[in-house]
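Enquirer: Output the structure for:
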Amino acid sequence: MANVESAKGVECYTVGILTVSDTSSKDSTKDLSGPSLKNILESKRVFSVLKTKIVPDEFDEIQETVKQWCDVEKLDLIVTTGGTGFGVRDITPEAIQPLLHKLCPGITQKMVSDSLQKTPFAALSRPISGIREKTIIMTVPGSLKGSKENAEAVIDILPHAIDLIRGGTGENVHSQLRDHQCAGDFHHKHDHAKNVSTRSFLSDPLSGPVTQRQRKSPYQMISVKDALSKITEHANTLPIITVPVNQNLIGAVLAENVIAKEPVPGYRASILDGYAVVANDGPGIYPVVGVSIASGSSESFDKELKPGQITRITTGGPVPPGATAVVMVEDTTLVRASADGFQEMEVQIHVQVRDNENIREVGSDLSVGTVVARKDELVTAVGGEIGVLASVGVKEVQVYKRPVLGILSTGNEVVDHNDLSELKYGAVRDSNRPALLAIAKATGFEAKDFGIVGDDPKEIERTLRSALSQVDVLVTTGGVSMGELDLLKPILEQSLGAIIHFGRVKMKPGKPTTFATIPGYSPDGQEKLIFGLPGNPVSAVVTFYLFVLPTLRKISGYENWTLPILQAELTNDIFLDPRPEYHRAIISYDREKGKLLASSTGHQISSRILSVRSCNSLLILPEKTDELTKLSKGTTVDAMLIGQLH
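Expert: Model prediction:
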């Protein structure tokens, strides 16, 4: 596999990350060091992680993967994590060493010495580094902290090393890093000044004057498909937790198969109102010797019924021992009552019943050990899952943790919609936050409201840090375009150390949509996901449905996490845009035609929130071409369903 080349013509070095762990090979969510290493390497922008894999601590599996990546894929760098300690199963160095053509003791020594400055326990790691053909291989510990320290110790010298084993002098690497960018590192020259500043980020410096801002976005325009692909790489399922079975379980995804602990029914039960009988007795007149009702306090259901006797019984009542069938009350006649008229003394049975007729046997609905709910199943409010779990005695279940979402509006001009003061000239009511909070609630996700923050770098940074400490996913609106007060991207990159994976998307509306991650921000090593949505109200809503909601569903454990796509027939002509468009529409089912019809909500400008009112779908329209400028009425198009069908 050839090295990757960025849009600016600079080589990016290809990397494979191999996690060696018995535990993680059974449950990939346990692998924290692999994703962390990926973020660390790609944050340098000269590395592109093309291969990731998890294998158990098995000699052959480790070697087979490394040989494939070296000899066939021809990666520039392979980093293994795990299996370098003193444990019985720690064999990674022993598996790697026979594959090496040259050893790199300097790289190994640098990793160990840097770690020893932080903890004496680094002496208990046994890393090894070397070269196979034109691939550098290095092993790092399996712990999140240890792997991070080892990788960061040598990451700056690795491009030079790779260039050398390719037969170069290393000067090529230095000159490229000086004069160009590689997926994010670039050398920015101001035409009006002769001074030069080198940065490791794309955004304008926070301290720079407006006269030095870039006139064109430095972020490559990518397709919606590519944007979703980048998000998917970082949208990892959240940890598994144990929760009680109650109404709060709605919207959770099961992380285990759930087994019935009790049979249903737990006793032989009548399926109707009537009389428990001995079937062989047949029709005739019989004394009523008791009553069995479905109350848990029956008077006589525990007494054995003898031939020639019957017991009055209600639906769901326990069938007394000795009874072999139940006769419905409609097939009987009262013969004699008690003197006070309150009790049945004798009843005539008119029909012959079979053994077990009208009786639900123990466990006939569900037997002990039956799988009543399956792993990755969504617990809904309408599917009866909670009722099933409760009926078989399940008190708690394991589910994937549901993400906490944070929503923040930015901009000096933005005013809370509840503000009672008269709206000043140039100010706008904040419709983004209320709309996105409503969508989150309607789709079953917990959302925290972080209010509005003005265009002040320090205040934005403080608010972002506070919000990120409380949520798994943070959504901001505004501040992501090219204005002098669009500060979100530079603050994310320069103040918070975030990695911006994309900053422009080829779509209408929502072109400035930004997606970033902050690796290792959480104590458990989980990445923080940040979506910077445009400030225009329609753009914010559309991009929330397109990017944020699927992400929330995916990290919650949804098996089908993308929103459903339907096909509908246009009821009016729609002119196309140079960018692929997500057109707001109302889909309804026409019973006469037997098809779905899509009606545009009208003028689609991104500031016109009315185009979202009542819409239940986003029509996925192609970009305009010379050959195709509009879609005519009657054309069938794909539509993403975001609400209920009309």
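Enquirer: Please make it C-alpha for all contacts and neighbour counts, starting now.
Expert: Noted.
Enquirer: List the buried residues in whatever helix or strand Ala227 lives in.
Expert: Using DSSP states H and E, Ala227 falls within helix 224-234. The neighbour-count check on helix 224-234 (16 or more other CA atoms under 10 Å) flags 224, 227-228, 231, 234 as buried.
Enquirer: how much distance is there from that helix to the middle of the chain?
Expert: Mean-position distance between helix 224-234 and its chain equals 12 Å (CA atoms, centre = their mean, to the nearest Å).
Enquirer: elements contacting that helix?
Expert: Here helix 224-234 touches no other helix or strand, going by 3 or more CA pairs under 8 Å, 6 or more residues apart in numbering; DSSP states H and E.
Enquirer: Tell me where the stretch 201-350 of the chain has strands.
Expert: 221-222, 240-244, 258-259, 269-270, 274-277, 284-292, 310-313, 325-328, 332-337, 344-349 (DSSP state E, counting those that start in this stretch).
Enquirer: Of those strands, which is nearest Val368?
Expert: Minimum separation from Val368 across those (CA to CA) falls at strand 258-259, 7.5 Å.
Enquirer: Distance from the closest one to the middle of the chain?
Expert: The answer for strand 258-259 is 24 Å, by CA atoms, centre = their mean.
Enquirer: what packs against it?
Expert: strand 371-373.
Enquirer: Give me the next element, helix or strand, following the strand it packs on.
Expert: From strand 371-373, the next helix or strand downstream (DSSP H and E) is helix 385-391.
Enquirer: ok, residues contacting that next one?
Expert: Helix 385-391 is contacted by residues 245-247, 249, 260, 264, 372-373, 379, 395 when judged by CA atoms under 8 Å, 6 or more residues apart in numbering.
Enquirer: Just the closest of these to Glu149, please.
Expert: Leu249 (39.5 Å).
Enquirer: neighbours around the closest one, how many?
Expert: 20 (other CA atoms under 10 Å).
Enquirer: thought it was touching Glu377?
Expert: No: between Leu249 and Glu377 there is no contact under CA atoms under 8 Å: 12.0 Å.
Enquirer: I have a second one here; can you model it like the first so I can compare?
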Amino acid sequence: MSSDGAKLKAAILVVSETASRDPSTDKCIPILKEVFGNLGGNQWDVSTTEIVPDSVITIQNTVRKWTDGESPINLIITSGGTGFATKDVTPEAITQLIDRHAPGLVHGMLTTSYAVTPFALMARPVAGVRKQTLILTLPGSPKGAKENLEAVLKLLPHACIQAAGAESRELHAGGVKKLEQQAGVSSASLPTGPKSHTKPEDRPQSNDPSAGVNRRYRSSPYPMLAVDDALKLISEQTPAPVVEKAPVNMKIGGSVLAEDVKAAESVPAFRASIVDGYAIKIPSSGKFEKGVYPVTIVSHAQAGEVKELKEGEIARITTGAPLPPGADAVVMVEDTVLKSQTDDGQEEKEIEILTDEIKANENVREVGSDVKEGDTILKKGEGVTVVGGEFGLLASVGTKEVSVYKRPVIGVLSTGDEIIPHDREGPLRLGEVRDTNRPTLITAARSHRFEVVDLGIASDKPGSLEQTLRDALRKCDVIITSGGVSMGELDLLKPTIERSLGGTIHFGRVNMKPGKPTTFATVPVKNNAGDYVNKVIFSLPGNPASAVVCFHLFVLPSLHQQAGITPVGLPKVKAVLDEDIRMDKGRPEYHRALVVTKSDGLLYASSTGGQRSSRIGSFKGANALLCMPKGEGMLKKGERVDALLMGKLGEVER
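Expert: Have a look, this model is predicted:
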């Protein structure tokens, strides 16, 4: 507020050739007004706006109109014309008008934008005071203009009050802390990005790739979590489902409804016959007489006009066809006899009806007898399948669009300079490994109907890996990597996530076999609206069996949660061991197995063989993971264990 308690006056000037010709194309004015409303603390009156072309004279004349009169505007925000294009002249126009420059505001805006994209340095912002008015130039993109204004808005009332002639000594009484309190800012709350709430010494951190060999960890700094604790962290940190509108077409299969769906139309929408036969009109006496009647109408189950049925007439009608207006009931064809036909022999002319027991509404499906308009046909949280009838139900009542939970887009990445595409021609050179994890994980994610982006193979170089992940975070909601999560100096995923991307590693080791080095992290990323959202990264071990086990155990529940699918993860059943299976004495084990049903109705499990983490062959024929406890010796044949089903049950033994 100004010193007298009145609101400060702000004006927005958009500089754009396109918007000056068609103001409806401008997106900046409403977004900037929204920023004033959200962050302005009810201190601003933003009632003056104008759109002008890229013309120095026009820009200057508009600004002078607002600054040089008897009641000058306190703050002018311009948007557009600050780039390097030849027509971008806003900085030149404003610089010629400014009496005193304000480079600190320019620096603050650039610093904030640079944290989002290096291309922020391609803008040419100007800030300063003309007479008693503060002027700031912002980029022309709505996103960039919003970021720049958010960076400095809370500071501007103080600047505008000073520029209007207030006494500085009085304004500054109480020092900087008082000014920060009045503005609602502090050194800890300036918009420089997300902030951590713990000290580095109080949390584990990954290796520093730039540190010398004597400063590398000799053992993991991350505590070994139980599987249940890891799953709980994943549930807590997985972003909430995003709601979007989706057209009702075949692509909607697999989606989960975010809102109840009400029928837009009744089904059936007309009175329809449930048999092949003849529609009749019951006389006013209330009693239908058997006998011979002329066939005057033919009604098929197809669109078209049907004329009114009169007393003493009948209409030939097929199953599902609409009853003609005036019809009361339908006589089954079995209760009739053909008496005569038309001269050309193409149609029935007269029919004898053999019964007089016909009652009103007999063999008729009434309007809305299946679904009435306005009825709730599907509830929030229900899935839409193309085989279970939900899609057909939506289509039958004319639903054009529904609210669903957006299914996350998944990116799959392999890491390591030793990794080569699995289909590369020629023999392997010493140290090379074919990339089996990436195609396997892509296939696994797609089998659950998620959209997957193939991110390829990333190099074991810090800058290369960082850029690959940054690019992936722009287009993916979840990133799955494999490899690079152990303790070697080339295992860079944890350091890159933590030190370069500003992410949080929620766990880096799990007490299980296989998959101990599994890592789960979230990274803050700005969305298109300029707000920070968390993206999820699962860094799975490089050993093939470990990667597949951990996808099913950890990644799938997170994907389900983001897609609104419940219950999350693989279904759990009880299975009877069909053979003795050795336990691991050090860690609980997720043992690859084949589960089948037998004639007694129980599920039986047998091992698929050797279980070492690199043995992808143990997945051949596997449809389940047995949740084996740690311990000495064997679990005996006939004992029951929990099993997580990855696929269809085996055939029933006879």
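Enquirer: re the thing from before, state the pair within the buried residues of helix 224-234 of structure 1 that is farthest apart.
Expert: The widest separation within those (CA to CA) is 15.9 Å, between Val224 and His234.
Enquirer: quick revisit: can you add distance to Gly106 of structure 1 and mean neighbour count and give the strands of the stretch 201-350 of structure 1 back as JSON lines?
Expert: Listed next are the strands of the stretch 201-350 of structure 1 as JSON lines, based on distance: least, CA to CA, whole Å; neighbours: other CA atoms under 10 Å:
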{"stretch": "strand 221-222", "distance to Gly106 of structure 1": "40", "mean neighbour count": "16"}
{"stretch": "strand 240-244", "distance to Gly106 of structure 1": "41", "mean neighbour count": "14"}
{"stretch": "strand 258-259", "distance to Gly106 of structure 1": "52", "mean neighbour count": "18"}
{"stretch": "strand 269-270", "distance to Gly106 of structure 1": "77", "mean neighbour count": "27"}
{"stretch": "strand 274-277", "distance to Gly106 of structure 1": "87", "mean neighbour count": "28"}
{"stretch": "strand 284-292", "distance to Gly106 of structure 1": "85", "mean neighbour count": "19"}
{"stretch": "strand 310-313", "distance to Gly106 of structure 1": "86", "mean neighbour count": "26"}
{"stretch": "strand 325-328", "distance to Gly106 of structure 1": "85", "mean neighbour count": "25"}
{"stretch": "strand 332-337", "distance to Gly106 of structure 1": "96", "mean neighbour count": "14"}
{"stretch": "strand 344-349", "distance to Gly106 of structure 1": "97", "mean neighbour count": "19"}
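Enquirer: Nearest to Glu569 of structure 1 among the contacts of helix 385-391 of structure 1?
Expert: Val379 (33.1 Å).
Enquirer: what do we get in structure 2 for that closest one?
Expert: By TM-score structural alignment, Val379 of structure 1 lines up with Val384 in structure 2.
Enquirer: Its match contacts Ala258, correct?
Expert: No: Val384 of structure 2 is beyond contact range of Ala258, at 11.1 Å (criterion: CA under 8 Å).
Enquirer: what do we get in structure 2 for Ser48 of structure 1?
Expert: That one, Ser48 of structure 1, aligns with nothing by TM-score structural alignment.
Enquirer: isn't Ser48 of structure 1 right up against Thr14?
Expert: Yes: the pair Ser48 of structure 1 / Thr14 is scored as a contact, 5.0 Å apart, by CA under 8 Å.
Enquirer: Which neighbours do those two have in common?
Expert: Val4.
Enquirer: Let me see the ranges of the helices in the stretch 351-500 of structure 2.
Expert: 390-396, 437-447, 462-475, 493-495 (DSSP state H, counting those that start in this stretch).
Enquirer: next one: the stretch 501-646 of structure 1
Expert: Going by DSSP H, counting those that start in this stretch, the stretch 501-646 of structure 1 shows helices at 537-543, 549-555.
Enquirer: What of the stretch 1-150 of structure 1?
Expert: 22-26, 33-43, 59-67, 92-96, 105-116, 144-154.
Enquirer: Please identify which of these is closest to Asn172 of structure 1.
Expert: helix 144-154 (18.8 Å).
Enquirer: Quick check: which helices or strands does the closest one pack against?
Expert: helix 33-43, helix 105-116, strand 135-140.
Enquirer: which residues does the spatially most central residue of structure 2 contact?
Expert: Residue closest to the mean C-alpha point of structure 2, counted by CA atoms, centre = their mean, is Lys406 at 3.8 Å. Contacts for Lys406 of structure 2 (CA under 8 Å, 6+ apart) come out as 241-244, 255, 562-563.
Enquirer: give me that answer again for 10 Å
Expert: Contacts for Lys406 of structure 2 (CA atoms under 10 Å, 6 or more residues apart in numbering) come out as 241-246, 255-258, 562-564.
Enquirer: That one matches what in structure 1?
Expert: Checking TM-score structural alignment: Lys406 of structure 2 goes with Lys401.
Enquirer: Can you give me the separation between that match and Ala255 of structure 1?
Expert: 9 Å (CA to CA, to the nearest Å).
Enquirer: where do the contact lists of those two overlap?
Expert: The contact lists of Lys401 of structure 1 and Ala255 share 239-242, 557, where a contact means CA under 10 Å, 6+ apart.
Enquirer: Relative to Pro287 of structure 1, which of the helices of the stretch 1-150 of structure 1 is closest?
Expert: That would be helix 22-26 among these, by CA to CA, at 64.5 Å.
Enquirer: How far away from the center of its chain is the closest one?
Expert: The mean C-alpha position of helix 22-26 of structure 1 is separated from the chain mean by 21 Å, CA atoms, centre = their mean.
Enquirer: go on, stretch 564-574 of structure 2?
Expert: 20 Å.
Enquirer: Isn't Val49 of structure 1 up against Gly16?
Expert: Yes: using CA atoms under 10 Å, Val49 of structure 1 makes contact with Gly16 at a distance of 5.8 Å.
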